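S.K.: Sequence first, then the predicted structure, then my questions.
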Amino acid sequence: MRRHDPDVTVSESPTNILYVGNSGVLCGVQWEELEAVFEPYGPIVDICVFPTGRPYSFVKFESVEKAREAFDALHGTHPSQVAKADVVFYLAFITNMPRSTASTDQEMPPGLKVMEEFVSENEQQKLLDVVATCSNGESKGSLKNRRVFHFGFEFLYGSNTVNLDGPFPPPFPPICEALIDRMCQAQLVKHRPDQLTINVYEPGHGIPSHVDTHSAFEDEIVSLSLSSDVVMNFRECSVSGRSVAVRLPARSLTIMKGESRYAWEHCIASRNYDCDPASSRLIRRSQRVSFTFRKVRRAPCECEFPQLCDRNRDDNVKKLPSSDTEARGLEKTFVANVYEEIAAHFDETRYSQWRAVKTFLDELASGSALLDVGCGNGKYLNEDIRLLKVGCDMSANLCLIASAKGACVAQADGLHLPFRDGAFDALISIAVIHHMSTVERRLVAIGEMLRMLRPGGTALITVWAFEQKMNNEQSEYLKWGRNRESLVDRPEDDASAYPSGALLVHLNNTAFQQQDLLVPWHRKAPTDGASLANPQSDRFLRFYHVFKRGELEDLCAKIPHCRLIST
């Protein structure tokens, strides 16, 4: 229990709060079943459940005596009110309830609006009749987990765009045209939709986390939910990764525009129940139907989020450099300039030492001279007075930060290090050369590092790995993303939909789909509570070349007098 919820402490004496093991959504126990199990033992103050990832719940009684009665009667039993036969409750007294799962105080993503009861019960039935007619006709389609129907234009799931060349699906049903008229009259949309996708979701089915393609559609994405409530999860496309759960009631209209449309991913988890973000009560899903209306974009996207924009156009998409001059320009824009801008935030978030690096440093002989190439904020240059440490970095602001901490640093280009040959006994370069955009520049960088070493000197060089799984185990990078969101797998980008050599924007904490990519960084708001004057200007993209297994070894093998000790 402590491992799952560190804020919860077991009490050695009875309290009025019970931990209930083997309960909650993960174990197939409904909120209503928990209420029915514990209500006979006295007034209940609160029941806390979790939508995913936690096989336990909490029940708070008005008095210790009532909680003790429930404990004595239910500990180690299968309550008759629980439908699932193999569930046995294990109880414990705890000192405090965990942090509330309710999110009514969370701000909605900017630009997101949910309008409840947008259609009447009668209109809902007419719309469901449209789905029934489609299911009996020839226009139906299917995906792995759901039935889909297209109107106006066909939506292409491989590239998340539309087919502008035909064949064209049927026009909108009359009832949908009437709904669009209502949206336009109420000024809910600026562009009259001309593409409609109907999805039929069975209980347990969801949608992967995604952002509707910028370049394919105009600003507003409008979705009508029918037949069943559902909770949609929104996550900001940034390092902060702020998440907000939003309940979409049946017959409600959801409008995404502006920031919520372009800079937030949205998804629906694959499960049979949802947890109401306002009350923490479980919501049993039934078959749900969504009508999603979009306006096909006919001109280049002009959104205020260019760093996150996925324009599928040769003149807008960033590409791999074809010359050293282009490589220098790309690295200046997407590496050097970015780190100058984010230096202070980088320093706040990069303070712990990696275990492998610390082990390498601890094994160096006392009095060794160490060079840290790409030292960043100097986190490896302080402490350990056994070593003579020198650092260098391209970023002037990072050098100032490291120097203020007492480190000996110099601003320098890793391809032209300003030190004499063989000046150091050891060298580290942690997560640096993957920012170089060509094989030739990465090779020069490694050669420069090895030039710094005396004969017999050792270097530790690390890079991001393309393969994020080994022996069926996920890397810490993927685990971090999974723990932050616990929702569903994200879709793979279809790189074939982009021009050859295009640098796609990577979704944080997902498997890499290509080796050369742009990784977002979001600089947090000021700590004094002031809002950013222009939040879009604090979103940045960094170039990365993620290394496949054996690639770094192959580069090192091309350097004369270089011998690999371990990989």
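M.R.: Perfect, I can see it now.

S.K.: rest of the way, CA atoms for contacts and neighbours
M.R.: Fine.

S.K.: Val244 and Gly258, how far apart?
M.R.: According to Cα to Cα, to the nearest Å, Val244 stands 16 Å off from Gly258.

S.K.: mind listing the helices in the stretch 51-200 of the chain by residue range?
M.R.: Along the stretch 51-200 of the chain, the stretches classed as helices by DSSP state H, counting those that start in this stretch are 64-74, 121-136, 174-185.

S.K.: okay, those, which one's buried deepest?
M.R.: Each of these was scored by mean neighbour count; the highest is helix 64-74, a mean of 17, by mean count of other Cα atoms under 10 Å.

S.K.: which helices and strands does that helix pack with?
M.R.: Packing contacts for helix 64-74, counted by 3 or more Cα pairs under 8 Å, 6 or more residues apart in numbering; DSSP states H and E, involve strand 17-21, strand 90-93.

S.K.: right, and these - which one's nearest Ala557?
M.R.: Proximity to Ala557 (Cα to Cα) singles out strand 17-21 among the helices and strands packed on helix 64-74, at 54.9 Å.

S.K.: Tabulate the helices of the stretch 51-200 of the chain in TSV, adding columns for distance to Trp354.
M.R.: What follows is the helices of the stretch 51-200 of the chain, written out as TSV (distance: least, Cα to Cα, whole Å):
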stretch	distance to Trp354
helix 64-74	45
helix 121-136	55
helix 174-185	54
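
S.K.: To Glu467, which of those lies closest?
M.R.: helix 121-136 (41.7 Å).

S.K.: Please identify which of the helices of the stretch 51-200 of the chain is closest to Arg271.
M.R.: The minimum distance between Arg271 and the helices of the stretch 51-200 of the chain falls on helix 121-136, with 22.8 Å, by Cα to Cα.

S.K.: Okay, angle between the closest one and helix 174-185 too, please.
M.R.: Counting by axes from the mean of the first three to the mean of the last three Cα atoms, to 10 degrees, helix 121-136 points 130 degrees away from the direction of helix 174-185.

S.K.: Packing partners of helix 121-136?
M.R.: Looks like helix 121-136 contacts helix 174-185 (3+ Cα pairs under 8 Å, 6+ apart).

S.K.: put this beside the first:
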Amino acid sequence: MSQEEAKQNLEDIEKSNQVQNNIQQKDGEQQIQDGKQLSPEEELKLREKKAKKALNAKIYDLQKKLSRGIQVISQTEGKTPEELFSFKEATSNLFVLHFGIGEEVDYVTVKDYVNSVAGTHKLTVFPGLGYGYIQFDDVKKAEQTINSLERFEQIENCHYKEMTYEKKTRPTLFLYAHCKLTDICQNKNNDFPEASRKVDAPGLLFQEEFITQDYEKLIMEEIDKKEWNRLAKRKVQHYGYEFLYGINSINKDNKKDPIPDFLNNLMQTISKEVIKGEQPELDQLTINDYYPGDGIAPHFDTHSPFEEKIVIVSLNSGIVMSFKSYKNEEKHLFLPPRSILVLSGEVRYAWFHSIASRKVDKVEGDFNFRRRRVSLTFRTVQFKPCRCAYPFFCEDQGYDPVTMKKNNPLLPRDYHAKDDSTKVVAPKSEEEQKILDEVQQVITDGKPTNLEQKYVYEVYEKIAPHFSHTRYNPWPKIESFLKGLEPGSLVADIGCGNGKYLDCHNGDIYMIGTDRSENLISLARNRGEEIQVFSADCLKLPWVSSKFDNAISIAVIHHFSTPELRIHAINEILRILKVGGEALIYVWAFEQTEKSFSEQDVFVPWNLQNKYEDEKVVKGEIKPNTDIQINEAKQSVVYKRYYHVFKKGELEELISRIPNCKINDSYYDHANWVVKIEKTSE
């Protein structure tokens, strides 16, 4: 059955059903008359007609669901029904149309049924989609499942079972699969790594069932009696010392309430079995409240505020925590409820850890659907400088991204020689060098060149939806800057993109965002009615001078091709500020660890996934104005973005040429060099 045949079949069924309904309605009107007592023969005929009508309705409903299901799967996967389904012979794999949204109830209901009729199998559901995929060891189990189902001879390839999903019953259809699981859903929400219940990482200790279920229940009840503090995306409680987000530290001079008594037994066990006198006793606790879909960005706890061992206890629900080393080693560990995780040594000081923002995890071939999770993170406050064995990550021992690559003993000697296209930005081609040489001959006069137009403006306009999809979490230090501003401050976000910083403050400042890309501005507007944005060029801001208290410019200045244009853009920021106003500016760092550069003026590729691209561009039938390449392996169209990556001290030197400002602070953050500049005069 082709996709067109499935669609035509669906239309024919709907027409036929409408005709049948009209006939049956007239039949009923002729046989039932007001006030007339029907004979037994007439009642029997009426019941038969009703039964036939119900049967026809059932057949119609199943035909419609089957045809529509085949059509939806084909459209979603971008394959023909013949590529996806085996209509003529049995296979060891099945598609299941559960018509839900791929949540826990769909998974459990289908899995329990298949277990009951065929035994061992692997079920994969796809979050947000109404179908799944079942894998068996052999064809016989798949046949056993199909043979257990109901069917109508009138409907070809229709095998179904009425299943109850919580309180709702709906027919669930099964079809033999012609394709493998690896052939489908590669770019969907289910494309995430599989975790283990045991991983090997230096300094990581882990134990399941560290506390009993009864003690877990008591802790949860007592925690919920306490007052929660609300952050942008979750709730927290702090004890001993308050954790300061944004700078990932604590206020050592401001002690808070002590760790609650109901945790005494847990603390004693941790002290005896984990701390073992190797550091002072735990005296700081952060309790985090996570709901399905919540996560935390990759980070490692800063060195100076805390002693070495950090202890995490998970309650109520399991979750996957991911670990990544500087050598790009990745580990994914499932933390079940009542488990304890201890971070020490290398994994504490030199590995990033994170929790992905999703509602389901894959764990050793099975699915774990997240529920509310509460984590207890215990630390010991450190009152002396950190002298750990990992100075290349240690702020107390001269951490500097410039030298980190050279001095990091974790890296193999040939690390930088590896051709890793995700990290290494290739040197310019002769054509690209010619473009840059031509730009240097142009007198810009505060206006963008053809390079900015072609390799910045047009590219971001094109990749906006995909780009926005990858930019959702505010960086802590930028969020901290905004939350620390005076109430009532008027703040400009220049180059606001999809607007992720426009709503991450305390709600007592007023922000207006601008961006050169109309498509990014449209995405920013979708964040809510309170978001104030419009399209503008940061080289010529449409605001009168000296009106804003503060401004931020995140990842914008590095897109200009000449020093004159970079200075002009910074001057525009200063022009709109009041005297005494402060601006926060971020630019990409040449010395960053996320990517490796051999030169400062580079063209960085953006792999625009095919689903975001015009089909005619993917097929090469039309070409956009800017340079592109088709990457068939990654199923993407590659666009080039121009960057001037700044070396250490270069941004400060550039600002030193501007007379009416001073630098209040400069530092490195998230692969960027950062400055805070203050306007000192008009």
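M.R.: Everything's here; your move. It should be emphasised that the depicted structure is a prediction, and the values quoted were computed from it without experimental measurement.

S.K.: TM-score for the pair, please.
M.R.: The TM-score (TM-score structural alignment, normalised by the length of the first structure) is 0.55; 403 aligned residues with a Cα RMSD of 5.3 Å.

S.K.: how about JSON lines for the helices and strands packed on helix 64-74 of the first structure, with distance to Val130 of the first structure and mean neighbour count added?
M.R.: JSON lines is the format used below for these (distance: least, Cα to Cα, whole Å; neighbours: other Cα atoms under 10 Å):
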{"stretch": "strand 17-21", "distance to Val130 of the first structure": "45", "mean neighbour count": "25"}
{"stretch": "strand 90-93", "distance to Val130 of the first structure": "48", "mean neighbour count": "20"}
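
S.K.: right, and these - which one's nearest Glu473 of the first structure?
M.R.: strand 17-21 (27.3 Å).

S.K.: Report the next helix or strand after that closest one in sequence order.
M.R.: Following strand 17-21 of the first structure in sequence order, the next helix or strand is helix 31-38 (DSSP states H and E).

S.K.: Go through that next one and flag the buried ones.
M.R.: Judged by neighbour count (16 or more other Cα atoms under 10 Å), helix 31-38 of the first structure contains these buried residues: 31, 33-34, 37-38.

S.K.: ok, now stretch 280-288 of the first structure?
M.R.: Burial within stretch 280-288 of the first structure, assessed by neighbour count using 16+ other Cα under 10 Å, is assigned to 280-286, 288.

S.K.: Repeat that for stretch 127-139 of the second structure.
M.R.: Neighbour-count burial for stretch 127-139 of the second structure [16+ other Cα under 10 Å]: 127, 129-136.

S.K.: tell me which strands and helices the longest strand seen in the second structure is in contact with?
M.R.: In the second structure, taking DSSP state E as the definition, the longest strand is strand 577-588. Judged by 3+ Cα pairs under 8 Å, 6+ apart, strand 577-588 of the second structure is in contact with strand 548-554, strand 672-679.

S.K.: how about these, which one is nearest Asp400 of the second structure?
M.R.: Among these, strand 672-679 comes nearest to Asp400 of the second structure, with 11.4 Å by Cα to Cα.

S.K.: quick check: the closest one aligns to which part of the first structure?
M.R.: Using TM-score structural alignment, none of the residues of the first structure align to strand 672-679 of the second structure.

S.K.: ok, Gly111 of the first structure to Ser23 of the first structure distance?
M.R.: Separation of Gly111 of the first structure from Ser23 of the first structure (Cα to Cα) stands at 37 Å.

S.K.: so which of the helices and strands packed on helix 64-74 of the first structure gets nearest Asp493 of the first structure?
M.R.: Nearest of those (Cα to Cα): strand 17-21, 39.4 Å.

S.K.: Just checking the distance from stretch 338-355 of the first structure to the centre of its chain.
M.R.: Relative to its parent chain, stretch 338-355 of the first structure has a centroid offset of 20 Å by Cα atoms, centre = their mean, to the nearest Å.

S.K.: Over to stretch 131-147 of the second structure?
M.R.: 33 Å.

S.K.: Give the burial count for the corresponding residue of the first structure for Pro305 of the second structure, as a bare number.
M.R.: Correspondence of Pro305 of the second structure to the first structure, assessed by TM-score structural alignment: Ala216. By the measure other Cα atoms under 10 Å, the count of residues near Ala216 of the first structure is 24.

S.K.: element containing Thr325 of the first structure?
M.R.: Thr325 of the first structure belongs to helix 324-331, assigned by DSSP H and E.

S.K.: Next SSE downstream of that helix?
M.R.: Counting by DSSP H and E, what follows helix 324-331 of the first structure is helix 337-349.

S.K.: ranges for the strands of the stretch 251-400 of the first structure?
M.R.: According to DSSP state E, counting those that start in this stretch, the stretch 251-400 of the first structure carries its strands in the segments 253-256, 264-268, 273-275, 282-284, 288-294, 369-373, 388-393.

S.K.: Between the ones you listed, which one is closest to Glu326 of the first structure.
M.R.: Taking Cα to Cα, strand 388-393 is the member of the strands of the stretch 251-400 of the first structure nearest to Glu326 of the first structure, at 21.4 Å.

S.K.: How about Cys478 of the second structure, nearest residue that isn't a chain neighbour?
M.R.: Cys isn't right for residue 478 of the second structure; it's Ile. If you skip the residues right next to it in sequence, Ile478 of the second structure has Gly246 as its closest partner in space, 7.4 Å away by Cα to Cα, 6 or more residues apart in numbering.

S.K.: Wait, the one you found touches Lys483, no?
M.R.: No. Counting by Cα atoms under 8 Å, Gly246 of the second structure stays clear of Lys483, with 9.6 Å between them.

S.K.: Which one's more surrounded, those two?
M.R.: Neighbours per residue (other Cα under 10 Å) separate Gly246 of the second structure from Lys483, with Lys483 holding more: 17 against 14.

S.K.: ok, Val335 of the first structure touching Arg542?
M.R.: Yes. Counting by Cα under 8 Å, Val335 of the first structure does reach Arg542; the two are 5.4 Å apart.

S.K.: quick one: buried residues of the helix holding Thr325 of the first structure?
M.R.: By neighbour count on 16+ other Cα under 10 Å, the buried set for helix 324-331 of the first structure is 327-328, 330-331.

S.K.: The helices of the stretch 51-200 of the first structure: which one's closest to Val200 of the first structure?
M.R.: Here helix 121-136 is closest among the helices of the stretch 51-200 of the first structure (Cα to Cα), at 8.5 Å.

S.K.: what does that closest one rub up against?
M.R.: 140, 149, 173, 175-176, 198, 226-227, 251, 289 (Cα atoms under 8 Å, 6 or more residues apart in numbering).
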